[in-house]
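Sequence and predicted structure are below.
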Amino acid sequence: MATETAAKKTAVGIDIGGTGIKGALVDLDEGTLLTDRVKVATPTGAEPPDVLKAVKEVFARLEVEDSATPLGVAFPAIVKNGRTLSAANVSDKWIGFEAEKFFEDGLGREIHFANDADVAGIAEVRYGAARGKDGLILLTTLGTGIGSALLYDGVLIPNTELGHVQRAEHKHDAEHYAAYSAMEREKLDFPKWAKRLQWYYSYLEFLFSPDLFIVGGGVSKHADEFLPLLDLHTPIVPAVHRNNAGIIGAAALAAPIREALPARTA
């Protein structure tokens, strides 16, 4: 592996999710995976020591021989100054937790640590559907929950957490109602699920007047089954990197973001 990738600018990205933890070695010039994606199940309860053990397993299985290869880690929580301030689909023990230092101590190396949807936004602005686009772009990841990344003229506005907008006169928030997990839990078909997505994206459209919606997460590979059913004023497209965006974006944190951004379109 070291011989094949010696001339490439590379980093490892690890994406921690509510159901799975996955990682790969990434080509930072192209925004592509240089290895097969390694994936393990997120431990039941997702408490810090168990998640760290799973991350160690993913990293070990990647067999990255160069100890200087940067490592980026994406996590499903508000992340500020290395501390996780929320806990979406993981243990409440992550709330107020010094997560970045915990992973650095456990892995014995420096890492780049950020919210999972935010790094997916970085992947799309550097290498995907938001590349070279002006204006306000809103990326959402539809999976166990709903993550969001807000980008203005290529600049990330972090920790938006728009999956947790509240539904008037309802007990649960948007992600409980409209995430892909809701479709699976309630055995909805795509047309029925699309009605929920219609409410969600119409509401975001009203709140932010975006120039583009990007839809990521594993279900985006089935985008032709549900995106055409939505009636919005804003263009809506699937993420180019789909379920790999978290890996690619986490790895991309190892390189200066502004350096890699393309020239703006007219």
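Sure, I can see it.

going forward, measure contacts between C-alpha atoms and count neighbours the same way
Noted.

can you give me the helices for this protein?
Using DSSP state H, the helices of the chain run over 2-5, 48-62, 99-107, 116-127, 174-178, 180-185, 190-208, 223-226, 245-252, 257-260.

most packed of those helices?
helix 245-252 (a mean of 33; mean count of other Cα atoms under 10 Å).

let's bring in a second one:
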Amino acid sequence: MSVILGIDIGGSGIKGAPVDTLSGKLLTERHRIPTPEGARPDGVKDVVAELVRHFGHQGPVGVTFPGIVQHGRTLSAANVDKGWIGLDADALFTEATGRDVTLINDADAAGLAEARFGAGAGVSGVVMVLTFGTGIGSALIHDGVLVPNTELGHLWLKGDKHAETWASDRARERDDLNWKAWAKRASTYLQHLELLFSPDLFIIGGGISKKADKWREHIHLTRSEFVPAALQNEAGIVGAAMVAEQRAGGRRAEEAPSPVEGGAA
């Protein structure tokens, strides 16, 4: 068993748990701390460090971020403080926690977890994971391989409708939509993605995945299949742990002595 701490940064809460990366199971209950007002880097790093202390974790840590993450840097900040843009967040969290931290986009983390342990396990071809919450996150996976940072929640629909502003779960609450009315918007968005990418399967995640019975019958697509996320709100934590383990494994391989250095013939 390989145990990695996964931490998922959200708009309202930052939650974490140790993960068995061989099974994708959380080993304890999640611990959640409210996201600091404004989600500024200094406040968020303090919460991440608090979660590491809470679990007494000594090994690598995986952390999700709700924006573009490239080589450890956060390059966008649609729903958090603009101070994240261009920040070396890997270094920020590594210094704050004293642990090796690997950062990944939150929807990408959820996508990896669902593809390996959840609703996408064993599914070949193109799988698209969408997380409906404060915004809309997206993960594009082909035969288990992630194409990172797709950010498809920022597409424009019918010329004047910004997808996540119009069809996210926050938009549903803001506009006081019932589930059928929200599903009509979501269907318009999914049909647009279906036209662009022809996925074999959509996995619908985020907070709404726990309420699939309320919207499932109202989603209408032309040819792609869709299912609710199986891991629900645990997917980000699991995916964060997966990428941290992968990075740690790569480092171990780099540091291992060659046969000559190790004295083997």
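Perfect, thanks for sending it. Just so we're clear, the structure is a prediction, and the values are computed from it rather than from any experiment.

between the helices of structure 1, which one is nearest to I14 of structure 1?
Comparison of the helices of structure 1 against I14 of structure 1 by Cα to Cα identifies helix 245-252 as nearest, at 5.3 Å.

Could you dump the helices of structure 1 into JSON lines with distance to G72 of structure 1 added?
What follows is the helices of structure 1, written out as JSON lines (distance: least, Cα to Cα, whole Å):
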{"stretch": "helix 2-5", "distance to G72 of structure 1": "18"}
{"stretch": "helix 48-62", "distance to G72 of structure 1": "11"}
{"stretch": "helix 99-107", "distance to G72 of structure 1": "10"}
{"stretch": "helix 116-127", "distance to G72 of structure 1": "9"}
{"stretch": "helix 174-178", "distance to G72 of structure 1": "26"}
{"stretch": "helix 180-185", "distance to G72 of structure 1": "26"}
{"stretch": "helix 190-208", "distance to G72 of structure 1": "29"}
{"stretch": "helix 223-226", "distance to G72 of structure 1": "28"}
{"stretch": "helix 245-252", "distance to G72 of structure 1": "4"}
{"stretch": "helix 257-260", "distance to G72 of structure 1": "13"}
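
And these: which comes nearest I21 of structure 1?
Closest to I21 of structure 1 of the helices of structure 1, according to Cα to Cα: helix 48-62, at 7.0 Å.

against structure 2, where does that closest one fall?
Counting by TM-score structural alignment, helix 48-62 of structure 1 falls onto residues 41-55 of structure 2.

same deal with stretch 20-30 of structure 1?
So stretch 20-30 of structure 1 sits over residues 13-23 in structure 2, by TM-score structural alignment.

So what touches the matching stretch?
Residues from elsewhere that reach stretch 13-23 of structure 2 (Cα atoms under 8 Å, 6 or more residues apart in numbering): 1-9, 25-35, 47-48, 51, 55, 117, 237-238, 241-242, 245.

These, buried ones only, as a PyMOL selection?
Here is the PyMOL command that selects the buried residues among the contacts of stretch 13-23 of structure 2 (16 or more other Cα atoms under 10 Å):
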select buried, resi 3+4+5+6+7+8+9+25+26+32+35+47+48+51+117+237+238+241+242+245
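
just to revisit the earlier point, check the fit of the match of helix 48-62 of structure 1 onto structure 1 and give the mean distance.
Taking mean Cα distance after the TM-score superposition for structure 1, the mean distance separating stretch 41-55 of structure 2 from the aligned residues in structure 1 is 1.4 Å.

Would you mind finding the match for R131 of structure 1 in structure 2?
Alignment note (TM-score structural alignment): R131 of structure 1 maps to A121 of structure 2.
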